[in-house]
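[1] Sequence and predicted structure are below.
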Amino acid sequence: MQERSDLLSRLLENPLFHEHDIFSELLVAVLHLKEELHLRPSLAGLQAHFPFLYSLAVRTNPFDSSASIVIVD
């Protein structure tokens, strides 16, 4: 993602894409994620600092076909 950040920034600057709000919002979210991952030395504290977001991310994992938002004890 780091190698393509210039391309993503240039796409966001393009006025043609401003007409497509969903795509523009997606680009902003991707750039924000890139910055967040780049600035964090480790994601080890994610579960401790953001337990609800961590739990939701684990339960909605798109790579797990059995993932469910329902909490099962």
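    Sure thing, it's come through.

[2] going forward, measure contacts between C-alpha atoms and count neighbours the same way
    OK.

[3] and Leu12, how many neighbours does it have?
    Neighbours of Leu12 under the rule other CA atoms under 10 Å: 19.

[4] Please report how far it lies from Pro51.
    32 Å (CA to CA, to the nearest Å).

[5] same check, this time on Leu16
    Distance from Leu16 to Pro51, by CA to CA: 39 Å.

[6] and what of Leu33?
    18 Å.

[7] quick one, helices of this structure?
    Secondary structure of the chain (DSSP state H): helices located at 5-13, 21-39, 46-49, 51-59.

[8] Second structure follows, compare the two:
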Amino acid sequence: MLRLLENPNLLEHEIFTDMLWAVFHLSDEIMARKNIEDMPKTDKDHLAIDIERAIRAVLVQWVSHMEHLKSDYPYLFSLAVRKNPFNSNAIISVK
């Protein structure tokens, strides 16, 4: 993922770059802690904000990607909808 941030083309895709930074920051915060189960409430609150930021950024990118697939690659969109990670009842089989 760090290689993605080194790509100068990503400077043109600020929202994607922001998503990467949010995910990297969350990962760094979690990895820096020795025991995430015994954290003080202040740390838990801080991580909750970081988690929300990362999830929102990932969701924005996912929706944008799905819109792109729907308009430009309907066959890939069809598969992506059938594999929808947000639908626990998703069925891969074409009906």
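    That came in fine, so what should we check first? As the structure is a computational prediction, the values presented were derived from the model and not from experiment.

[9] Can you tell me the centre-most residue of the second structure?
    Val58 (2.6 Å; CA atoms, centre = their mean).

[10] Need the three-state assignment for that one.
    helix (DSSP: H, G, I helix; E, B strand; the rest coil).

[11] Now which residue in the first structure aligns to it?
    Under the alignment (TM-score structural alignment), Val58 of the second structure pairs with nothing in the first structure.

[12] Surely Val58 of the second structure and Asp18 touch.
    No - in this structure Val58 of the second structure lies outside contact range of Asp18 using CA atoms under 8 Å: 9.7 Å.

[13] Tell me which residue of the first structure lines up with Ser71 of the second structure.
    Per TM-score structural alignment, Ser71 of the second structure is not aligned with anything.

[14] Quickly note the distance from Ser71 of the second structure to Ser78 of the second structure.
    For Ser71 of the second structure, the distance to Ser78 of the second structure - CA to CA - is 11 Å.

[15] higher neighbour count, the two?
    Comparing Ser71 of the second structure with Ser78 by other CA under 10 Å, the one with more neighbours is Ser78, at 16 against 9.

[16] so what's the residue nearest to the more buried one when sequence neighbours are not counted up against?
    Of all residues not flanking Ser78 of the second structure in the chain, Lys70 sits nearest, at 7.9 Å (CA to CA, 6 or more residues apart in numbering). Shown in contact with Lys70 of the second structure (CA atoms under 8 Å, 6 or more residues apart in numbering): Leu76, Phe77, Ser78.
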